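*Asks:* next comes the sequence, and after it the predicted model I'd like to discuss.
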Amino acid sequence: MAYETIELAVEDGVARLTLNRPDRLNSFTVKMHEEVASALDTIEGDAAIRAMLLTGAGRGFCAGQDLGDRAVAPGGEAVDLGASVEKYYAPLVTRLATMDKPVICAVNGVAAGAGANIAFACDIVFAARSAKFIQSFANIGLIPDSGGTWVLPRLVGQARALGLAMTGDPLPAETAEQWGLIWKCVDDAVLAEESMKLARKFASGPTRGLAATKHLIRGSMIKTLEEELAIEGRWMRELGYSDDYREGVSAFTEKRAPKFTGR
C-alpha cells in the first residue's frame, strides 16, 4: 500500500514504520493518524511480522500534533481537543502498548508533545545522543496527553514528572536514560543499527512469551502481589505447553541456537 505521510517496510520479520513528514518534524495530521492506523492493522494482522520498529524521517522523531492542521486563533472558533484525543491519540497509544508483538522506538531527534508520549508507549525506547524529549503542552496551556500524565510519574516519579510537565524544558536523551525514562541512549551514528538489531532479535525470539511479558509488566502496577503471582502461574502453565518452550529447552540442552516460531 502506498502512503503519503509514513513509510512501512518489512524485512526479517520486522516491520519498520517511519513517520515521514520531515519538513514538519513528523508532526501528526489526521491523514498521518489514518495511515499509521492502517499500517498497524497490517502489522497486527500479518503473522510473519513478529516485531515492530517505530522511528521518524529526517532530523526529528515527532513534534506531536501539527498545529496547522487544526489552527485556532483568539476570538476564532474553538476546536474540540478531547475529540482528537479520543479518536486518534488514545487509540494509537493503546495499540502500541498492548500489541501482541514487541514494539521498539528509535528516537532520532526531538520528540515533543504527543510525540514524546507516543515513544514512551513503546516497549523499548532507544534514543540518539542528540535527541531531546519535551513535554511542550504547558507552553500552549494544555496537559500532557497521549498517556503523559499516566506514564511520566510511573517512570520518573512525581517530582520529575511535574517538573517535565509544568516547565516544558527539554530533557536530553542521556538524562532520560539516567532517569529510567528510556531503555538506552546511543550515538547518533549507530541508532538505526542498534534498534534494528534488537528488533531482529525479538522477531526471531519466542514472541508469545515476549508478548505475555509486556502485558504482565504493564498491568502489574494495578495489582497486588498475590494477584500477580496467580496471573504468573496461569501464564507459566499456558507457555509451558508452547512449542517455543520445548524448543528453548531442547536448544539449551543440545547446546545449539533455538529456532522459535512464536507458537
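*Replies:* Great, that's in hand.

*Asks:* could you use CA atoms for every contact and neighbour count after this?
*Replies:* OK.

*Asks:* quick one: the helices in the protein, in order.
*Replies:* Secondary structure of the chain (DSSP state H): helices located at 30-45, 81-84, 90-98, 114-120, 148-156, 158-167, 173-178, 191-203, 207-219, 225-240, 243-254.

*Asks:* of those, which is nearest G68?
*Replies:* helix 30-45 (11.3 Å; C-alpha to C-alpha).

*Asks:* does anything pack onto the closest one? Which helices or strands?
*Replies:* strand 6-11 (3 or more C-alpha pairs under 8 Å, 6 or more residues apart in numbering; DSSP states H and E).

*Asks:* quick revisit: buried deepest among the helices of the chain, which one?
*Replies:* helix 114-120 (a mean of 26; mean count of other C-alpha atoms under 10 Å).

*Asks:* helices or strands next to that helix in the packing?
*Replies:* Using 3+ C-alpha pairs under 8 Å, 6+ apart, the elements in contact with helix 114-120 are strand 60-62, helix 148-156.

*Asks:* can I get the helices of the chain in CSV including distance to A128?
*Replies:* Converted to CSV, the helices of the chain look like this (distance: least, C-alpha to C-alpha, whole Å):
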stretch, distance to A128
helix 30-45, 23
helix 81-84, 30
helix 90-98, 21
helix 114-120, 13
helix 148-156, 19
helix 158-167, 20
helix 173-178, 7
helix 191-203, 6
helix 207-219, 24
helix 225-240, 35
helix 243-254, 33
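
*Asks:* what distance separates stretch 107-117 from the middle of the whole chain?
*Replies:* 11 Å (C-alpha atoms, centre = their mean, to the nearest Å).

*Asks:* can you get me the start-to-end distance on it?
*Replies:* End-to-end distance of stretch 107-117 (C-alpha to C-alpha, to the nearest Å): 12 Å.

*Asks:* not counting it itself, show me its contacts.
*Replies:* The contact list for stretch 107-117, computed with C-alpha atoms under 8 Å, 6 or more residues apart in numbering, reads 27, 55-56, 59-65, 89, 119, 125-128, 130-137, 144-148, 151, 188, 191.

*Asks:* now with 6 Å?
*Replies:* For stretch 107-117, contacts defined as C-alpha atoms under 6 Å, 6 or more residues apart in numbering pick out 59-64, 127-128, 131-137, 146, 148.

*Asks:* ok, now stretch 47-56?
*Replies:* Contacts of stretch 47-56 (C-alpha under 6 Å, 6+ apart): 13-19, 101-106, 203.

*Asks:* show the end-to-end separation of that stretch, please.
*Replies:* OK, stretch 47-56 end separation, C-alpha to C-alpha: 25 Å.

*Asks:* flag every buried residue along it.
*Replies:* A48, I49, R50, A51, M52, L53, L54, T55, G56 (16 or more other C-alpha atoms under 10 Å).

*Asks:* off-centre distance for that stretch?
*Replies:* For stretch 47-56, the distance to the chain centre is 11 Å (C-alpha atoms, centre = their mean).

*Asks:* comparison target, given below:
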Amino acid sequence: MTQPEENVPLRYWREGGVAHIRFNRPAVLNAIDVPTANAFLAACESASEDREVRAVVISGEGRAFIAGGDLSAMKSKPFEMAHALITPMHAGIALLAAMDAPVLASMHGVVAGGGLGVALACDLAIAAEGTRFNLAYVNIGASSDCSSSWALPRLVGMRRAMEISLLGDTFDAAEALRIGLVNRVVTASSLQEETLKLAARLAAGPPIAMGRLKRLVRDSFDRTLRAQLDVEADSFAACAVTQDFAEGINAFFEKRVPQYQGK
C-alpha cells in the first residue's frame, strides 16, 4: 500500500487495486484552488499510468465532498485564475474518462459547482444521507465546467438538466437518487464501508472487459444504432480472445469466483 501525504491539498494513494483521490482542504470544504487542481491532474495521471489500478475512488476530507471552485482565489484576477484552475481539472477529468478502471465518487456534505462536475464525470456515484447538491454556477453569474454540461443531460435528461443548471437550487441525496444522478444513498456512518465494498467489487472485475464496457456506454450517444452494434461486436470479439474471458467461462462452469488478471 502506498501511503498518502497528509499536509497537501489533495491526497493520492493506492490500496491493492483501488486508487484513492481525496480532496484535502477541509477548512474550506475542499474548495478547489490552483494547487488543488494541479494535484488532481497529477493524481489522475498516476492512476491512469498505474497498471495495478483496477478502480478509482474520489472523495473529500472533512465535512464535504467538494464545495466547488475557491472563489477567493479568483477575485483579483478572475480570467487568469479561472484558466489556471480549469485547465488541469479538465485534463484530469479527461484521463478519468479514458482509463479502463471504473471511477467511483463517494460523496457527503456539500457537493457544489465544480465538485458536482467531478462527481458527474465519474462512472458511478454513492452518497451519504444528508448530502446537499447544487450546480451553483448561475448563482455567481457563470456557466459550468468540469464536464457538468456534458454529463448532466445524459444522466438526468434535458429538462431536468436545464432546471438544475438555470435555477441553481439545492437538492438532497434522495432527490439525486430519484433523478439518477447517484447510484446509491447510504447512511452517513456507513459511507466509507459501503464505498470500499463497492470499490473492491469493481477492482475484482475483469479490467479489459470493464474498460470496453465503459467506452461502449460513454460513446454510445455519438453513434447510430447500426454503428453501435458493429462496435459491440468488435469489442466482444476482442474480449473473447483474452485470458480473462477464458477464466470467466471456466469459473462459470466450475461454480467458483473468477480471478481476473487483466490479460
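*Replies:* Nice, thanks for sending it over. These numbers come from a predicted model, not from an experiment.

*Asks:* ok so, going back, which of the buried residues of stretch 47-56 of structure 1 sits closest to L40 of structure 1?
*Replies:* Distance to L40 of structure 1, by C-alpha to C-alpha, is smallest for M52 among the buried residues of stretch 47-56 of structure 1, at 9.4 Å.

*Asks:* tell me the counterpart of the closest one in structure 2.
*Replies:* In structure 2, the residue matched to M52 of structure 1 (TM-score structural alignment) is V56.

*Asks:* kindly provide the distance from that match to G62 of structure 2.
*Replies:* For V56 of structure 2, the distance to G62 of structure 2 equals 19 Å [C-alpha to C-alpha].

*Asks:* what does V241 of structure 2 give?
*Replies:* Separation of V241 of structure 2 from G62 of structure 2 (C-alpha to C-alpha): 46 Å.

*Asks:* please apply the same query to A119 of structure 2.
*Replies:* 17 Å.

*Asks:* please apply the same query to G109 of structure 2.
*Replies:* 9 Å.

*Asks:* those two: who's more crowded?
*Replies:* Each of G109 of structure 2 and G62 has its neighbours counted (other C-alpha atoms under 10 Å); G109 has more, 23 against 17.

*Asks:* map that one across to structure 1 for me.
*Replies:* For G109 of structure 2, the residue aligned by TM-score structural alignment is G109.

*Asks:* what's the counterpart of V93 of structure 1 in structure 2?
*Replies:* Following TM-score structural alignment, the counterpart assigned to V93 of structure 1 within structure 2 is I93.

*Asks:* what residues are up against that match?
*Replies:* By C-alpha under 6 Å, 6+ apart, the contact set of I93 of structure 2 is empty.

*Asks:* make JSON lines from the helices and strands packed on helix 114-120 of structure 1 and add distance to S84 of structure 1 to it.
*Replies:* Compiled in JSON lines, those are given as follows (distance: least, C-alpha to C-alpha, whole Å):
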{"stretch": "strand 60-62", "distance to S84 of structure 1": "17"}
{"stretch": "helix 148-156", "distance to S84 of structure 1": "15"}
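
*Asks:* which of these sits closest to G262 of structure 1?
*Replies:* Comparing those by their distance to G262 of structure 1 (C-alpha to C-alpha), the top pick is helix 148-156, with 28.9 Å.

*Asks:* and that closest one, how far from structure 2 on average?
*Replies:* Compared with structure 2 after the fit, helix 148-156 of structure 1 shows a mean deviation of 1.6 Å (mean C-alpha distance after the TM-score superposition for structure 1).

*Asks:* packing partners for that helix?
*Replies:* With contacts defined as 3 or more C-alpha pairs under 6 Å, 6 or more residues apart in numbering; DSSP states H and E, helix 148-156 of structure 1 has no helix or strand neighbours.

*Asks:* now with 8 Å, please.
*Replies:* By 3+ C-alpha pairs under 8 Å, 6+ apart, helix 148-156 of structure 1 packs against helix 114-120, helix 158-167.

*Asks:* mind listing residues that contact stretch 130-150 of structure 1?
*Replies:* 60, 85, 89-90, 93, 107-114, 116-118, 121, 161, 164-173, 176, 187-188.

*Asks:* same thing but at 7 Å, please
*Replies:* Stretch 130-150 of structure 1 is touched from outside by 89-90, 93, 107-114, 116-118, 164-173, 188, with contacts defined as C-alpha atoms under 7 Å, 6 or more residues apart in numbering.

*Asks:* quick revisit: just the buried residues of stretch 47-56 of structure 1: which are in strands?
*Replies:* A51, M52, L53, L54, T55, G56 (DSSP state E).

*Asks:* turn those into CSV, columns for distance to G180 of structure 1.
*Replies:* As requested, those are exported to CSV (distance: C-alpha to C-alpha, whole Å):
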residue, distance to G180 of structure 1
A51, 23
M52, 22
L53, 20
L54, 20
T55, 20
G56, 22
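
*Asks:* nearest to E232 of structure 1 among those residues?
*Replies:* A51 (23.2 Å).

*Asks:* any idea how far L198 of structure 1 is from the closest one?
*Replies:* From A51 of structure 1 to L198 of structure 1 the distance is 10 Å (C-alpha to C-alpha).

*Asks:* L181 of structure 1 now?
*Replies:* From L181 of structure 1 across to L198 of structure 1, the span is 18 Å (C-alpha to C-alpha).

*Asks:* tell me which residue lies nearest the centroid of structure 2.
*Replies:* Centroid-nearest residue in structure 2: C122, 2.2 Å away (criterion: C-alpha atoms, centre = their mean).

*Asks:* got a list of what it touches?
*Replies:* V103, L104, A105.

*Asks:* go again using 10 Å as the cut-off
*Replies:* C122 of structure 2 makes contacts with V56, V57, I58, I93, L96, A97, P102, V103, L104, A105, S106, A151, as judged by C-alpha atoms under 10 Å, 6 or more residues apart in numbering.

*Asks:* for E194 of structure 2, same thing?
*Replies:* Counted by C-alpha under 10 Å, 6+ apart, E194 of structure 2 has contacts S106, I126, A127, A128, R184, V185, V186, T187, A200.

*Asks:* quick check, nearest of those residues to A47 of structure 2?
*Replies:* A200 (15.9 Å).

*Asks:* isn't the closest one up against V103?
*Replies:* No: between A200 of structure 2 and V103 there is no contact under C-alpha atoms under 10 Å: 11.9 Å.

*Asks:* overlap in contacts of those two?
*Replies:* Common contacts of A200 of structure 2 and V103 (C-alpha under 10 Å, 6+ apart): V18, R54, A55.
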